[in-house]
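**Q** predicted coordinates and the sequence they were generated for:
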Amino acid sequence: MSSSTHLIILSLSFLLLFIITPTISGDVSFDEEWCIADEQVPDDELQRALDWACGKGGADCRNIQMKQPCFYPNTVRDHASYAFNSYYQKFKHKGATCYFNSAAMVTSLDPSHGSCKFEYVP
């Protein structure tokens, strides 16, 4: 066989692999992104970023208030993650980023838990 025949066979093999491979399902998605607090950032920095996101930033922080579905766990990190994601999903199509002065990061793992659902906007 010639090298061009090998190349064609290899190309067809990859094409078949993509056609017959089942779609991945579950909590991991390669095209969905959420914005969460970086685990390595101290709470005081997260609190400043959280205050900005829920204030001037315009994030919807109602769900992290007491007696709301995302109040627990009641930690700065968890509340910041919810607020950062709310801001990011709300404004990413207008150029917003998941930065928050290096306090946040993007993840493809849905951070929702229990009755607390993190928004995702395609």
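**A** Good, I have the coordinates. Residues are numbered from 1 along each chain as shown.

**Q** switch to C-alpha atoms for all contacts and neighbour counts from now on
**A** OK.

**Q** next, name the residue at the spatial heart of the chain.
**A** Closest to where the C-alpha atoms of the chain average out (CA atoms, centre = their mean) is residue 34, at 1.3 Å.

**Q** that one against residue 97, yeah?
**A** No. Judged on CA atoms under 8 Å, residue 34 makes no contact with residue 97 at a distance of 10.9 Å.

**Q** what do those two both touch?
**A** residue 88 (CA atoms under 8 Å, 6 or more residues apart in numbering).

**Q** which one's the longest helix in this protein?
**A** helix 3-20 (DSSP state H).

**Q** what are the ranges of the strands in the protein?
**A** 34-37, 104-107 (DSSP state E).

**Q** re earlier: mind checking how far the residue nearest to the centre of the chain is from residue 87?
**A** Residue 34 sits 10 Å away from residue 87, going by CA to CA, to the nearest Å.

**Q** cool, residue 50 as well?
**A** For residue 50, the distance to residue 87 (CA to CA) stands at 10 Å.

**Q** between those two, which is the more surrounded one?
**A** More crowded of residue 50 and residue 87, by other CA atoms under 10 Å: residue 50, with 26 against 22.

**Q** contacts only, for that one.
**A** Residue 50 is in contact with 79-80, 83-84, counting by CA under 8 Å, 6+ apart.

**Q** and here's the other structure:
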Amino acid sequence: MEGTRHALAFFLLALALLFCFADCSGHAELSSTHSNGRVQEERRNEGVATSWCIAKPSTDDESLNHNIDYSCRQKGVDCRPIQPGGSCFNPDSIISHASFAMNLFYKSAGKNYWNCHFNGTGLIVTQNPC
């Protein structure tokens, strides 16, 4: 019974995190251009755009803060949206902010599974948050 509650709690938290990305994530668009080679290239990249990195719900606050600090120091990661007054500051929770920063790092580093490891605190999801 307790395992079922933990699984349900994990699912609901993961779903909530996905929704927090809805306003802050870019959308990958596929062109309908049929020029030779272009559609084939876009199809090959299509799978890359279908995963996101979020913080595991069981992660302690110290590790989440470390993940934010690490991610936000990396080239190509702009964490201004999760600063007070930023467009993704709300929900104002450490797990939401960490998930945002971790996902930006994951995207900027190439969306490899190891770019979402974060010492075992990252989780790759394939459900589109939008």
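**A** Arrived safely. Note that this is a predicted model, so its numbers are computed, not measured.

**Q** and the TM-score between these chains?
**A** After superposition, the two chains reach a TM-score of 0.59 (TM-score structural alignment, normalised by the length of the first structure), with 83 aligned residues with a CA RMSD of 2.5 Å.

**Q** with distance to residue 60 of the first structure and neighbour count as extra columns, can I get the contacts of residue 50 of the first structure in TSV?
**A** Converted to TSV, the contacts of residue 50 of the first structure look like this (distance: CA to CA, whole Å; neighbours: other CA atoms under 10 Å):
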residue	distance to residue 60 of the first structure	neighbour count
79	11	24
80	12	28
83	7	30
84	10	33
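
**Q** aligned to residue 72 of the first structure, what sits in the second structure?
**A** Using TM-score structural alignment, the equivalent of residue 72 of the first structure in the second structure is residue 90.

**Q** which non-adjacent residue is nearest that match?
**A** Excluding the flanking residues, the one nearest residue 90 of the second structure by CA to CA, 6 or more residues apart in numbering is residue 82, at 7.7 Å.

**Q** the one you found: how many residues sit nearby?
**A** Residues near residue 82 of the second structure, counting by other CA under 10 Å, number 21.

**Q** would you check that it makes contact with residue 97?
**A** Yes. Counting by CA under 8 Å, residue 82 of the second structure touches residue 97, with 6.1 Å between them.

**Q** list residues touching both of the two?
**A** Common neighbours of residue 82 of the second structure and residue 97 are listed as residue 89 (criterion: CA under 8 Å, 6+ apart).

**Q** the aligned residue in the second structure for residue 50 of the first structure and residue 128 of the second structure, how far apart?
**A** Correspondence of residue 50 of the first structure to the second structure, assessed by TM-score structural alignment: residue 68. With distances taken as CA to CA, residue 68 of the second structure is found 22 Å from residue 128 of the second structure.

**Q** can you check residue 87 of the second structure too?
**A** For residue 87 of the second structure, the distance to residue 128 of the second structure - CA to CA - is 19 Å.

**Q** go on, residue 95 of the second structure?
**A** According to CA to CA, residue 95 of the second structure stands 18 Å off from residue 128 of the second structure.

**Q** cool, and residue 62 of the second structure?
**A** Using CA to CA, residue 62 of the second structure is found at 28 Å from residue 128 of the second structure.

**Q** more neighbours, these two?
**A** When residue 62 of the second structure and residue 128 are compared for neighbours, residue 128 comes out ahead with 15 against 10, by other CA under 10 Å.

**Q** which one in the first structure is aligned with that one?
**A** Matched by TM-score structural alignment, residue 128 of the second structure corresponds to residue 110 in the first structure.

**Q** hey, where'd the helices end up in the first structure?
**A** Here the first structure has its helices, by DSSP H, at 3-20, 43-54, 76-91.
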